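Participant: Dropping the sequence and predicted coords here.
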Amino acid sequence: MITPQELVACIEKLTSLPAVYHRIRALLDDPDSSVHDLAEAVSSDPAITARVLRVVNSVLFGFPGRIETVGRAVNLLGMQQVHDLVLGTAIVGAFNGIRPARMHMSRFWKDSVYRGLAARAAAHRLGLGDPERMFVEGLLADIGHLVMFQAAPDMADAALERAHRHHIPIHEAEQSVVGCHYAEVGAALASAWHLPAGFSAAIGAQLMPLLAGPHTQEAAILHLANDLLASDADEVDEDAVLATMSPSIVTILQADASMLGAVRARVRDELSAVIALFFPDQS
């Protein structure tokens, strides 16, 4: 049996977040820092700058006119949203070179973008939390599987096979075979990377959101994003999704079929463009 921390330690030897992200995080935590300081920090990394401007000028935000500078982006979005934007692009960049032999990486990232967009759309629709923060949390929600298939491929594969053979949820099979499941591993990675408060709690509790304490709504939104992804794959309608959702999730999010349909429609409208935005080689 392996702990989430042991699995994450294997990944940390291969990849890490760029130095510019840590500078931005420090500025965000510094009450004396300014918008100008943050813009300078982002601009110090040409690759991050290009990604941020590409995203800001995309369908995700829909600003009129083109935004040419990081300074203008920070003024329009605010320091917190730019931080989250940099984090999202940095995560994708950090894992770009990790391609476990037994994972279909194009499908993994497509599903991850779907979860991110579903979480963002749900937060918008419900007026809960920060939609851009929820996009990044959704993007990271399944990152534990990438860690598991990279660090312990035989055990991860055996858990997947067990889930299929016994018709049980994948997290139950992983707990039995590996000793931990993907949500716990994702939470451990968020902690190891010192991501903002709430990331680890929401990702780790996405299967049982009531365990997330003050981050229960975020965890519930991630749970909903997973349900919508699975229902799209199975071509299930919104009423059927609602019928299978945990009553606690329905209550926390005040979910109904209309809300699920609106979230799903928005994701379908944005999915291709956002995949092309983050993964131009896969579009």
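Facilitator: That came through fine.

Participant: Every contact and neighbour count from this point should use C-alpha atoms.
Facilitator: Fine.

Participant: Check which helices and strands whatever helix or strand Arg125 lives in sits against.
Facilitator: Using DSSP states H and E, Arg125 falls within helix 105-126. In this structure, helix 105-126 makes packing contacts with helix 131-140, helix 216-234, helix 257-278, judged by 3 or more CA pairs under 8 Å, 6 or more residues apart in numbering; DSSP states H and E.

Participant: what residues does whatever helix or strand comes next after the second one touch?
Facilitator: Spelled out, it's helix 216-234. Note on helix 216-234: by DSSP H and E, the next helix or strand toward the C-terminus is helix 238-244. Identification of contacts with helix 238-244 by CA atoms under 8 Å, 6 or more residues apart in numbering yields Asp227, Leu228, Ser231, Val250, Ala255, Asp256, Ala257, Ser258, Leu260, Gly261.

Participant: got it, and stretch 80-88?
Facilitator: Tyr21, Ile24, Arg25, Leu28, Ile48, Val52, Ala73, Val74, Glu132, Arg133, Val136, Leu139.

Participant: for the last one, what are its contacts?
Facilitator: Going back to what we said before, that points to Leu139. Gly88, Ser112, Val113, Tyr114, Arg115, Gly116.

Participant: residues near the third one, how many?
Facilitator: Other residues lying near Val113 total 25 when counted by other CA atoms under 10 Å.

Participant: looking at the helices and strands packed on helix 105-126, which is buried most?
Facilitator: helix 131-140 (a mean of 26; mean count of other CA atoms under 10 Å).

Participant: Specify the angle between the helix or strand just after that one and helix 131-140 in degrees.
Facilitator: Using DSSP H and E, the helix or strand that directly follows helix 131-140 along the chain is helix 143-151. Taking axes from the mean of the first three to the mean of the last three CA atoms, to 10 degrees, helix 143-151 and helix 131-140 form an angle of 30 degrees between their directions.

Participant: gap between helix 143-151 and the chain center?
Facilitator: Its chain's average C-alpha position is 14 Å from that of helix 143-151, according to CA atoms, centre = their mean, to the nearest Å.

Participant: what sits up against the very next helix or strand once past it?
Facilitator: Going down the chain from helix 143-151, the next helix or strand is helix 153-166, by DSSP H and E. Helix 153-166 is touched from outside by 100, 102, 148-149, 168-170, 172-174, 176-178, with contacts defined as CA under 8 Å, 6+ apart.

Participant: go with 6 Å
Facilitator: Phe149, Ile170, Ala173, Glu174, Val177, Val178 (CA atoms under 6 Å, 6 or more residues apart in numbering).

Participant: Comparison target below:
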Amino acid sequence: MTPEALVNQTDTLLSFPDVALRLNRLIDEPATRPSDLAEVIICDPGLSARLLRLVNSALYARPQPVATVSQAIGLIGYRALRELVIATCTVDMFKGLSRQQVDMERFWLHGIACAIAVRHLAGHCGPHDGERLFLAGLLHSLGKLIFFTQCADAYAEVLRLVEQDGLAVDKAEQRVFGFDYADLGAELLKHWDFPESIWSPVAHHLDPAKAAEHRIEAEILHAAARIAQIVQVAVLADSVVPTEDNCEALCKLAERLGMEPDALIDLPGAINLQILEVFEILVPGSTLVY
């Protein structure tokens, strides 16, 4: 089995809704106007409401409230609009999974924490595209969902290797399948026609040194995923103060990124409220973080 074969096998399960596909096509057409995009979005009231809530959230920190979809498009631009719509549709795509397969609320809490962390880190590490990396952060673990839903029996062996032999999850996946969730997630993003600047960091975020292209973006995503782990545990424990071990790990990551250690150590607390706000918008009705 290969990542490509597994993604092709799940093609009908992992198909974007029509609204996302229509927006994608329109955004790629040079003659498209904001009003054209607004017409598509307002046909989906749920998507319209969540888009406006996201644009008015702390993620964008707008000085004045944004009241209409057209206004939102004008303020954030076409590419950011595409990424927000993809984020919303991707969350919806997997919301039917049972808790026995995977705890989706915890999964998306981690993804949203990674997305917001990577957006902040991109600003600290030079002129990198924080909006595009936001999407890479949100979707960096999608390969796990394919494993959980399509390979449940074989994945039980991965869990056994993790619990009984102490292997890291990705090492256990490599042993059982010959590839890991990062490889699988990157293949899915390729299948969805995402640019290399998104799928390549996802493919290499577990080991950025192996990235032939987009190495610094993979390093940023690697650090953001670690911060997301810290934030996820902290939110569930109602505390955002990193432990001593986490501070040591963050100092090492800061050195790799050329950042001041305090900037990375303080980041989990600085972005905590943004994470909770975006989580409540993208995963409405959750009781996980109250």
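Facilitator: Thanks, I have the structure now. Remember, it's a predicted structure, so these values are computed and weren't measured experimentally.

Participant: Mind checking the TM-score on these two?
Facilitator: Put the two chains on top of each other and the TM-score (TM-score structural alignment, normalised by the length of the first structure) is 0.88; 278 aligned residues with a CA RMSD of 2.3 Å.

Participant: hmm, back to that, can I get the helices and strands packed on helix 105-126 of the first structure in CSV with distance to Lys13 of the first structure?
Facilitator: Compiled in CSV, those are given as follows (distance: least, CA to CA, whole Å):
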stretch, distance to Lys13 of the first structure
helix 131-140, 19
helix 216-234, 28
helix 257-278, 24
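
Participant: since we're on the closest residue to Gly62 of the first structure other than its chain neighbours, how many residues are nearby?
Facilitator: Among residues not flanking Gly62 of the first structure along the chain, Val56 sits closest, at 8.0 Å (CA to CA, 6 or more residues apart in numbering). Neighbours of Val56 of the first structure under the rule other CA under 10 Å: 22.

Participant: counterpart of Asp183 of the second structure in the first structure?
Facilitator: With the correspondence set by TM-score structural alignment, Asp183 of the second structure lines up against Glu184 in the first structure.

Participant: mind checking the SS state of its match?
Facilitator: Following DSSP: H, G, I helix; E, B strand; the rest coil, Glu184 of the first structure is assigned to helix.

Participant: okay, now the residue nearest to Leu211 of the first structure when sequence neighbours are not counted: neighbour count?
Facilitator: Spatial nearest neighbour of Leu211 of the first structure, chain neighbours left out: Ala205 (5.8 Å); criterion: CA to CA, 6+ apart. Neighbours of Ala205 of the first structure under the rule other CA under 10 Å: 24.

Participant: Would you confirm that Ala205 of the first structure contacts Pro214?
Facilitator: No: using CA atoms under 6 Å, Ala205 of the first structure is not in contact with Pro214, being 11.4 Å away.

Participant: re earlier: got the contact list for the match of Asp183 of the second structure?
Facilitator: Glu184 of the first structure neighbours (CA under 6 Å, 6+ apart): Gly204.

Participant: re earlier: the helix holding Arg125 of the first structure vs the second structure, average offset?
Facilitator: Taking mean CA distance after the TM-score superposition for the first structure, the mean distance separating helix 105-126 of the first structure from the aligned residues in the second structure is 1.7 Å.

Participant: got the buried residues for that helix?
Facilitator: 105, 109-124 (16 or more other CA atoms under 10 Å).

Participant: now that helix: how far from the chain's centre is it?
Facilitator: For helix 105-126 of the first structure - counting by CA atoms, centre = their mean - the centre lies 7 Å from the chain centre.

Participant: Leaving out the residues flanking it, which one is nearest to Gly74 of the second structure?
Facilitator: Pro34 (6.8 Å).

Participant: how much space between the one you found and Leu52 of the second structure?
Facilitator: Going from Pro34 of the second structure to Leu52 of the second structure by CA to CA, to the nearest Å gives 15 Å.

Participant: cool, Phe16 of the second structure as well?
Facilitator: Per CA to CA, Phe16 of the second structure is found 21 Å from Leu52 of the second structure.

Participant: neighbour count winner among those two?
Facilitator: The residue with more neighbours, out of Phe16 of the second structure and Leu52, is Leu52; 19 against 16, by other CA under 10 Å.

Participant: What is the nearest of the contacts of stretch 80-88 of the first structure to Val92 of the first structure?
Facilitator: Leu139 (8.9 Å; CA to CA).

Participant: Would you mind measuring from the residue nearest to the spatial centre of the first structure to Arg133 of the first structure?
Facilitator: Centroid-nearest residue in the first structure, with CA atoms, centre = their mean: Leu139, separated by 2.0 Å. The spacing between Leu139 of the first structure and Arg133 of the first structure, counted by CA to CA, is 10 Å.

Participant: Please apply the same query to Gly62 of the first structure.
Facilitator: Distance from Gly62 of the first structure to Arg133 of the first structure, by CA to CA: 18 Å.

Participant: now swap in Val42 of the first structure and tell me
Facilitator: Counting by CA to CA - Val42 of the first structure and Arg133 of the first structure are separated by 18 Å.

Participant: what's the answer for Trp193 of the first structure, then?
Facilitator: 16 Å.

Participant: farthest residue from the center of the second structure?
Facilitator: Ala31 (30.1 Å).

Participant: number of nearby residues for Leu59 of the second structure?
Facilitator: 16.

Participant: Could you find the counterpart of it in the first structure?
Facilitator: Leu59 of the second structure maps onto Leu60 in the first structure, by TM-score structural alignment.

Participant: Now do the SS call for its match.
Facilitator: Strictly by three-state DSSP, Leu60 of the first structure counts as coil.

Participant: Now for Val231 of the second structure: which residues touch it?
Facilitator: Pro268.

Participant: And the lengthiest helix in the second structure, what's buried?
Facilitator: Scanning the second structure for the longest helix, with DSSP state H as the assignment, gives helix 69-93. Of the residues in helix 69-93 of the second structure, 69-73, 78, 80-91 count as buried by neighbour count, 16+ other CA under 10 Å.

Participant: between that helix and helix 130-139, how many degrees?
Facilitator: Relative orientation of helix 69-93 of the second structure versus helix 130-139 (the same axes, to 10 degrees): 20 degrees.

Participant: got the angle between helix 69-93 of the second structure and helix 267-282?
Facilitator: On the basis of the same axes, to 10 degrees, helix 69-93 of the second structure is oriented at 90 degrees to helix 267-282.

Participant: average offset between helix 69-93 of the second structure and the first structure?
Facilitator: Here the mean offset of helix 69-93 of the second structure against the first structure after fitting is 1.0 Å, by mean CA distance after the TM-score superposition for the first structure.

Participant: Quick one: distance of that helix to the chain centre.
Facilitator: With CA atoms, centre = their mean as the basis, helix 69-93 of the second structure stands 14 Å off its chain's centre.
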